[in-house]
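*Asks:* Coordinates for the following, if possible.
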Amino acid sequence: MALQKTLSLLLLLLLTLLGLGLVQPSYGQSMYLRFQRQHVDSTQRGGTSLYCNKMMQTRGMTRPRCKQFNTFIHADIGTINNICRTPNIRCKNGKMNCHEGVVRVTDCKLTASSPRNCRYQGRASSRRVVIACDGNPLVPVHFDG
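*Replies:* Next up is the predicted model:
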């Protein structure tokens, strides 16, 4: 009986802290880590098909099926986090939590696929990107375009 009461109080405390924004749910953290895995590569210049073929496979975007299109941002995560500090703009889904900045990127477009074999064409450029940010502090959680 005392254990049930203690657990109930802990749950109430956690819900209160979540409501106040003092504790972030792991969902936001996992989305931030997923964003980094899928879109951040500060160590390479990219731009080639060889780069895309390697990175898409290494970063797990060829299983269970080939991802059609992906963009890698060639900037450190601090620079990308700073994009979240720019003024809000509307995302493709209508939410107002997107932000834009100009960075160097490699766009990887699927050109051929067969079981266990995804082939991509790479194209490097410096261009405007739009990312959705969430959390406190704001961090990138979705590449919007």
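*Asks:* CA only for contacts and neighbour counts going forward, please
*Replies:* Fine.
*Asks:* where along the chain do the strands fall?
*Replies:* Taking DSSP state E as the test, the strands found in the chain are 69-73, 98-114, 117-134, 139-143.
*Asks:* Next, the structure of the following sequence, for comparison with the previous one:
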Amino acid sequence: MIDKVDFSKGEASFSDAVKKIDFTPILKKYRDPATVYAWLVVNDKIVSGEMMKLACFRHLQDLRRAEDPDEEFPYRYDLGRCRSILGFASIFPEPAHGKPMPLMLWQKAILCMSKAWVYKDNDNFRYTRVIVSVARATVNLISPASCCGTPT
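*Replies:* Reported below is the predicted structural model:
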């Protein structure tokens, strides 16, 4: 059984919670961009905001829950979908040059986190909407996430 961590009441420190949890089995099994990015964020190797830290922590915790046979967790992380969305996004052209640009780690992570989590029983997407807020300096880039809508 995975211990629950409640950050909403201020009882748990984020860094203390991360230090208490052994993510080693997850990090050995999942080497995709979302998991790598999540690990770097929760360990303060990448500077990010509170909401992104929480999303990364949830991603790592959910991977643990998905792997735990004692948990009744309705989702699974589909590495095939992760590879698929990254393959599609890698050919998406950058508007100014008309050529594909390599995705940054955070872009890969957001795509994988939003499209690779699916329901175990029917393979539908876990998340149907994702809000991504990026600093103004990158406003001229079109995100591959904008073209990857949810099927009806």
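*Asks:* care to give me the TM-score?
*Replies:* Put the two chains on top of each other and the TM-score (TM-score structural alignment, normalised by the length of the first structure) is 0.23; 47 aligned residues with a Cα RMSD of 3.5 Å.
*Asks:* Quick check: which of the strands of the first structure is nearest to residue 8 of the first structure?
*Replies:* Comparison of the strands of the first structure against residue 8 of the first structure by Cα to Cα identifies strand 117-134 as nearest, at 29.0 Å.
*Asks:* in the closest one, what counts as buried?
*Replies:* Within strand 117-134 of the first structure, the residues that qualify as buried by neighbour count (16 or more other Cα atoms under 10 Å) are 118-124, 129-134.
*Asks:* Adding distance to residue 17 of the first structure, write these out as JSON lines.
*Replies:* As requested, the buried residues of strand 117-134 of the first structure are exported to JSON lines (distance: Cα to Cα, whole Å):
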{"residue": "118", "distance to residue 17 of the first structure": "45"}
{"residue": "119", "distance to residue 17 of the first structure": "47"}
{"residue": "120", "distance to residue 17 of the first structure": "45"}
{"residue": "121", "distance to residue 17 of the first structure": "47"}
{"residue": "122", "distance to residue 17 of the first structure": "45"}
{"residue": "123", "distance to residue 17 of the first structure": "45"}
{"residue": "124", "distance to residue 17 of the first structure": "44"}
{"residue": "129", "distance to residue 17 of the first structure": "34"}
{"residue": "130", "distance to residue 17 of the first structure": "31"}
{"residue": "131", "distance to residue 17 of the first structure": "27"}
{"residue": "132", "distance to residue 17 of the first structure": "24"}
{"residue": "133", "distance to residue 17 of the first structure": "21"}
{"residue": "134", "distance to residue 17 of the first structure": "17"}
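*Asks:* closest to residue 14 of the first structure among the residues you listed?
*Replies:* residue 134 (19.9 Å).
*Asks:* rewinding a little: can you redo the strands of the first structure as a markdown table with distance to residue 80 of the first structure?
*Replies:* Rendered in a markdown table, the data for the strands of the first structure read as follows (distance: least, Cα to Cα, whole Å):
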| stretch | distance to residue 80 of the first structure |
| --- | --- |
| strand 69-73 | 8 |
| strand 98-114 | 8 |
| strand 117-134 | 9 |
| strand 139-143 | 7 |
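*Asks:* Which among those is found nearest to residue 5 of the first structure?
*Replies:* When those are compared for distance to residue 5 of the first structure using Cα to Cα, the nearest one is strand 117-134, at 33.9 Å.
*Asks:* Thank you kindly, that will do.
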